[in-house]
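J.: Okay, here's the prediction I keep looking at, along with the sequence it came from:
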Amino acid sequence: MIPQDTIVALATPSGAGAIAIIRLSGKDAIAIAAEVFQSVSGKDITKQKTHTIHLGHIVENGKVYDQVLLSIFKGPNSYTGENVIEISCHGSTFIQQQIIQLLLRKGAKMAQAGEFTLRAFLNGKLDLSQAEAVADLIASDNEASHQIAMQQMRGGFSNEITKLREELLNFASLIELELDFAEEDVEFADRTQFHELLERIEFVLKRLIDSFAVGNVIKNGIPVAIVGEPNVGKSTLLNALLNEERAIVSDIAGTTRDTIEDELVINGIGFRFIDTAGIRETKDVVESIGIQKTFEKIEQAQVVIYLFESSKFQVSGSRYITEIEKIKNKYPLKQLIVVVNKIDLISEVEVNQIRKQLQELNVKLATISAKEKSGIDTLKEELLSLINTGALRNNETIVTNTRHYDSLLKALEEIQKVKWGLDSGLSSDLMAIDIRSALHYFGEITGEVTNDELLGNIFANFCIGK
């Protein structure tokens, strides 16, 4: 049921600023605003056109709260599909609260988290996947996540799902019709065309499911653990990557005793770098805790950078190779980049000899001087090469939402059941059950199938005022 009350909330971030926007939405939004707004030109805002802006004052019993700009958006041509008023006032927190309290006294109710977008969904202005994209757009902190959220908000993902659902629904209707004429033993649904449709749906679902691996890291950032022995330049590398003095650097082994994290955007992709304590045998209790945390961070990371000092390879090369093989064997699913640091201390011939020995390990390799910031750009390119950004460049649909991913997996499972039933000559009534289940999971994504608990979980993660 669509709520009938009028809600109000601050639409801009809380705190002082130059301007703040207070939003009203509901059938009485314009009437409530008219009670407190006095236009400088004497206009009656209840009689003004939609999508117009008016200068005036917020007034109560002769007391002027602020000079404001009032914007009118009449339903259904508004974000929520209802009458919407936006009051742009000065950004004093006192003024914001005074105006909101005044509107509450005039009959408005305080909006819940995400309630404006919830009403947009309930009024058919957005489907559920588009509504979720609004939250992703607000949270996007790099070019790639912004691009994906914009594509989803425009309906790219939901259009693809809706089209597949409609085609499947057409065949489902024919299958259901066959059940009504079961005694006549007739087939209304062309089995060949139906098989082709199932093949196409299966292909699209698998592509969307596979895209989640890319979408998830783009949305949440890619955790990268920088590991190695003490004093090989891990903190210097972190500072070089971030281009700032983020980590303390010294010649004393064990300076970094806790993990240090910071983020960097490379070509629109977010990477979260974790500088860890050096891995070595130690009796220092505090340093031992730091080393334990290093292994915990390796577990959490998707990419591991193993760093060692070039000048020590002649003496300790076999130990480094053993450590690299240990990491490969212990974490076979993690991407590993071996980085040779301090190449400015050895000759080019020695660098090439190290490269040759490490190439046999079949790992990505980068040679750098973190102190001189040499080879850092090449290392960034190696990091980017680990991410399949082809789909992003080609503007393909990429799934980033765990709920969508789960529904797609369940829909694929049901489609494969239908496909098996079709190939096995299964009766129409049994196939119809699996088809209905597939349609249900498609509908969960776009919101054709929903419930109050699902909506509550989704919109509870929104910010107030959106």
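T.: That came through fine.
J.: only C-alpha atoms for contact and neighbour calcs from this point on.
T.: Noted.
J.: What is the burial count for Gly447?
T.: 22 (other C-alpha atoms under 10 Å).
J.: tell me what the lengthiest strand in the chain is packed against?
T.: As assigned by DSSP state E, the longest strand anywhere in the chain is strand 63-73. Under the contact criterion of 3 or more C-alpha pairs under 8 Å, 6 or more residues apart in numbering; DSSP states H and E, strand 63-73 touches strand 52-60, strand 84-91, helix 93-105.
J.: Turn those into a markdown table, columns for distance to Ala29 and mean neighbour count.
T.: A markdown table is the format used below for these (distance: least, C-alpha to C-alpha, whole Å; neighbours: other C-alpha atoms under 10 Å):
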| stretch | distance to Ala29 | mean neighbour count |
| --- | --- | --- |
| strand 52-60 | 15 | 18 |
| strand 84-91 | 6 | 23 |
| helix 93-105 | 10 | 17 |
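J.: would JSON lines of the ones you listed with distance to Ile222 be doable?
T.: JSON lines is the format used below for the helices and strands packed on strand 63-73 (distance: least, C-alpha to C-alpha, whole Å):
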{"stretch": "strand 52-60", "distance to Ile222": "44"}
{"stretch": "strand 84-91", "distance to Ile222": "36"}
{"stretch": "helix 93-105", "distance to Ile222": "37"}
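J.: so which of those comes closest to Gln4?
T.: Taking C-alpha to C-alpha as the criterion, strand 84-91 is the member of these that comes nearest to Gln4, at 13.2 Å.
J.: Which elements pack onto the closest one?
T.: Applying 3+ C-alpha pairs under 8 Å, 6+ apart, one finds that strand 84-91 makes contact with strand 17-25, helix 29-36, strand 63-73, helix 93-105.
J.: Minimum distance to Ile175: which of those has it?
T.: Nearest of these (C-alpha to C-alpha): strand 17-25, 44.3 Å.
J.: center of the chain, which residue is that?
T.: For the chain, the residue nearest the mean C-alpha position is Lys219 (3.4 Å; C-alpha atoms, centre = their mean).
J.: And here is the other one:
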Amino acid sequence: MFQLEPIAALATAPGIGAIAVLRVSGEGAIDIANRIFQGKDLTTQGSHTAHFGTVRNTDGSIIDEVLVTVFRAPKSFTKEDVVEISCHGSEFIIQQILRRLTQEGARLARPGEFTQRAFLNGQFDLVQAEAVADLIASDSDASHRAALTQLRGGFSKQLKTLRQQLIDFVALVELELDFGEEDVEFAHRDKLRQLMLDIRRVLHPLLDSFSTGNAIKNGVSTVIVGKPNAGKSTLLNALLNEEKAIVSDIPGTTRDTIEDELFIDGIRFRLIDTAGLRQATDQIEAIGIERTQQKMRDASLVIYLFDGKNSSPDDLQTSIAEIRSSGKPYLLVGNKLDAITENERQTLETIAAEPIVWISAAKHSHLDTLKTSLSSRVRTDTAVQTGSAVVTNARHYEHLTGTDDALARAIAGLDVGVTPDWLAMDLRVALRHLGELTGEITTDDLLESIFSKFCIGK
């Protein structure tokens, strides 16, 4: 653990509010805060203690009445000496206190610098550090749970243990290289194979979780498609419970995409209403239809909505074939349930040969069933509810994939009896990916890229 030069920043959101908190961390942080504070001598106070007083200008005039909390190294977020100053949320007061802190020797912190110091001082690994930013940005129950699981260690602690075991084997394999002419074997191949299989068994569920994790973090891009007058805009309005889109009996009313968000069971869905799929009647509608097709290509989930009253079996069969050919996950939703008979419904279900979610968008009927189907289609319930680790970060996914590929090559090499130098090469690649994942191997450029995305003060 080491202490760097003192840094200071606003730790709460900018803007006028009742309270603001400014954070100072680093060597001499307590001395700096003490020089602008009038109250108890902060340099003699214990860790995790709070003290009331005033912050003053160099001429002795009062800037604000504050509550100062002292955290002594290593029992702080950064593992450095930290002081947090709670003041009134005036922008003027905040700037005056920051000015005084910099006058006394602190510098303004860069984005994410407090968390970066916590990482450098071993408070947590790089996966956990990135989870701090995800936790701050979480806007749903699912994203909050995923970030919190990562912050508490998630999969990184388990991978660090397995990585250390792999390091021990690599050391033995590389030792064999020093005795190449004597044909000795220090690394027991069966045990090495079992370790690599154990690591891959941990990796595969994580890799499989990425599509779910990405949806949790960024929201599920859900596009509503169908023929003109199927009720797409009516459905969007019904789900959002507001008149977001213009509804008309005139085919082709929706010319451009309309987007909004809906939270279902703690998952954020980004709903996109689109132009009806048909042969365009003018250039503007053609552009709208092209945008619909682009949104379908980019979507995580497609709601194909059809008019249960006016869709013929042949039309439905053709439409389902087209939506299947896109390769996208989809829900088949039949609208205007209130206008069709039981026999008509059964006929369409027979033609579809797959489940249909029946609703009446205009009457807001059976929308709960649709929401349940949407939530189930994303398949996040088990991971989110049990607190299982879910991969939400593309950087993590890249290194997990690299590790798995390298181990697969090493296992294949064992099968054909490769020499120790070839085996060691694949094992080193696996170790590098695992090390870069958790931050045991880092570069300045990597840290700059990761922590620059954090907010200032965190």
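T.: Cool, the structure landed. Everything numeric in this text was worked out from a predicted model, so none of it was measured.
J.: Report the TM-score for the pair.
T.: Overlay of the two chains. TM-score (TM-score structural alignment, normalised by the length of structure 2): 0.95; 456 aligned residues with a C-alpha RMSD of 1.8 Å.
J.: Save the helices and strands packed on strand 84-91 of structure 1 as CSV, and put in distance to Thr400 of structure 1 too.
T.: Below are those laid out as CSV (distance: least, C-alpha to C-alpha, whole Å):
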stretch, distance to Thr400 of structure 1
strand 17-25, 29
helix 29-36, 35
strand 63-73, 32
helix 93-105, 36
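J.: quick one: which of the ones you listed is nearest Thr50 of structure 1?
T.: strand 63-73 (4.9 Å).
J.: How about residues contacting that closest one?
T.: Residues outside strand 63-73 of structure 1 that contact it (C-alpha atoms under 8 Å, 6 or more residues apart in numbering) are 30, 49-59, 83-90, 95, 98-99.
J.: superposed on structure 2, where does it end up, distance-wise?
T.: With mean C-alpha distance after the TM-score superposition for structure 1, strand 63-73 of structure 1 departs from structure 2 by a mean of 0.8 Å once superposed.
J.: State the span of structure 2 onto which that strand is aligned.
T.: On the basis of TM-score structural alignment, strand 63-73 of structure 1 is assigned to residues 61-71 in structure 2.
J.: do the same with stretch 216-226 of structure 1
T.: Residues 214-224 of structure 2 are matched to stretch 216-226 of structure 1 when aligned by TM-score structural alignment.
J.: Which parts of the stretch 101-250 of structure 1 are strands?
T.: For the stretch 101-250 of structure 1, the strands defined by DSSP state E, counting those that start in this stretch cover 109-110, 222-228.
J.: Pick the most buried one from these.
T.: Of all the strands of the stretch 101-250 of structure 1, strand 222-228 carries the top mean neighbour count, a mean of 25, counting by mean count of other C-alpha atoms under 10 Å.
J.: and the top helix by length along structure 1, how far from structure 2 on average?
T.: Longest helix of structure 1, by residue count under DSSP state H: helix 191-220. Once fitted to structure 2, helix 191-220 of structure 1 is off its aligned match by 1.6 Å on average (mean C-alpha distance after the TM-score superposition for structure 1).
J.: got the angle between that helix and strand 222-228?
T.: 50 degrees (axes from the mean of the first three to the mean of the last three C-alpha atoms, to 10 degrees).
J.: and helix 191-220 of structure 1, how far out from the chain's middle?
T.: In terms of C-alpha atoms, centre = their mean, to the nearest Å, the centre of helix 191-220 of structure 1 is set 19 Å apart from its chain centre.
J.: Can you give me the buried ones in it?
T.: Using 16 or more other C-alpha atoms under 10 Å as the test for burial, helix 191-220 of structure 1 gives 194-195, 197-198, 201-202, 204-205, 208-209, 211-220.
J.: Just give me the neighbour total for the aligned partner of Thr392 of structure 2 in structure 1.
T.: Aligned counterpart of Thr392 of structure 2 in structure 1: Thr400 (TM-score structural alignment). Thr400 of structure 1: 26 surrounding residues under other C-alpha under 10 Å.
J.: now swap in Ile250 of structure 2 and tell me
T.: Residues within reach of Ile250 of structure 2, counting by other C-alpha under 10 Å, total 9.
J.: State the distance from it to Ile93 of structure 2.
T.: To Ile93 of structure 2, Ile250 of structure 2 is 58 Å away according to C-alpha to C-alpha, to the nearest Å.
J.: With Glu80 of structure 2 instead?
T.: Between Glu80 of structure 2 and Ile93 of structure 2 the distance, using C-alpha to C-alpha, works out to 26 Å.
J.: Report the buried residues of stretch 390-399 of structure 1.
T.: 392, 396-399.
J.: ok, now stretch 433-452 of structure 2?
T.: Residues of stretch 433-452 of structure 2 classed as buried by neighbour count (16+ other C-alpha under 10 Å): 433-439, 447, 450-451.
J.: Among those, which ones are in helices?
T.: Of these, the ones assigned to helices by DSSP H are 433-438, 447, 450-451.
J.: nearest to Ala361 of structure 2, of those residues?
T.: Comparing those against Ala361 of structure 2 with C-alpha to C-alpha picks out Ile450 as the nearest, at 44.1 Å.
J.: do you know which of the helices and strands packed on strand 63-73 of structure 1 lies nearest Asp377 of structure 1?
T.: strand 84-91 (42.6 Å).
J.: contacts for stretch 134-151 of structure 1?
T.: 133, 153, 157, 218-219, 265, 267-270, 392, 397-398, 461-462.
J.: so it matches what in structure 2?
T.: With TM-score structural alignment applied, stretch 134-151 of structure 1 matches the range 132-149 in structure 2.
J.: Need the distance between the two termini of that stretch.
T.: From start residue to end residue, stretch 132-149 of structure 2 stretches across 11 Å - C-alpha to C-alpha.
J.: would you list every one of the helices in the stretch 201-350 of structure 2?
T.: Taking DSSP state H, counting those that start in this stretch to define them, one finds helices in the stretch 201-350 of structure 2 at 210-218, 232-240, 283-298, 313-325, 342-352.
J.: Going by contacts, tell me the helices and strands next to the third one.
T.: Read that as helix 283-298 of structure 2. Against helix 283-298 of structure 2 (3+ C-alpha pairs under 8 Å, 6+ apart) you get strand 220-225.
J.: same check, this time on the first one
T.: For helix 210-218 of structure 2, the packing partners by 3+ C-alpha pairs under 8 Å, 6+ apart come out as helix 141-151, strand 267-273.
J.: got the angle for the longest one vs helix 210-218?
T.: The directions of helix 141-151 of structure 2 and helix 210-218 differ by 110 degrees, with the same axes, to 10 degrees as the criterion.
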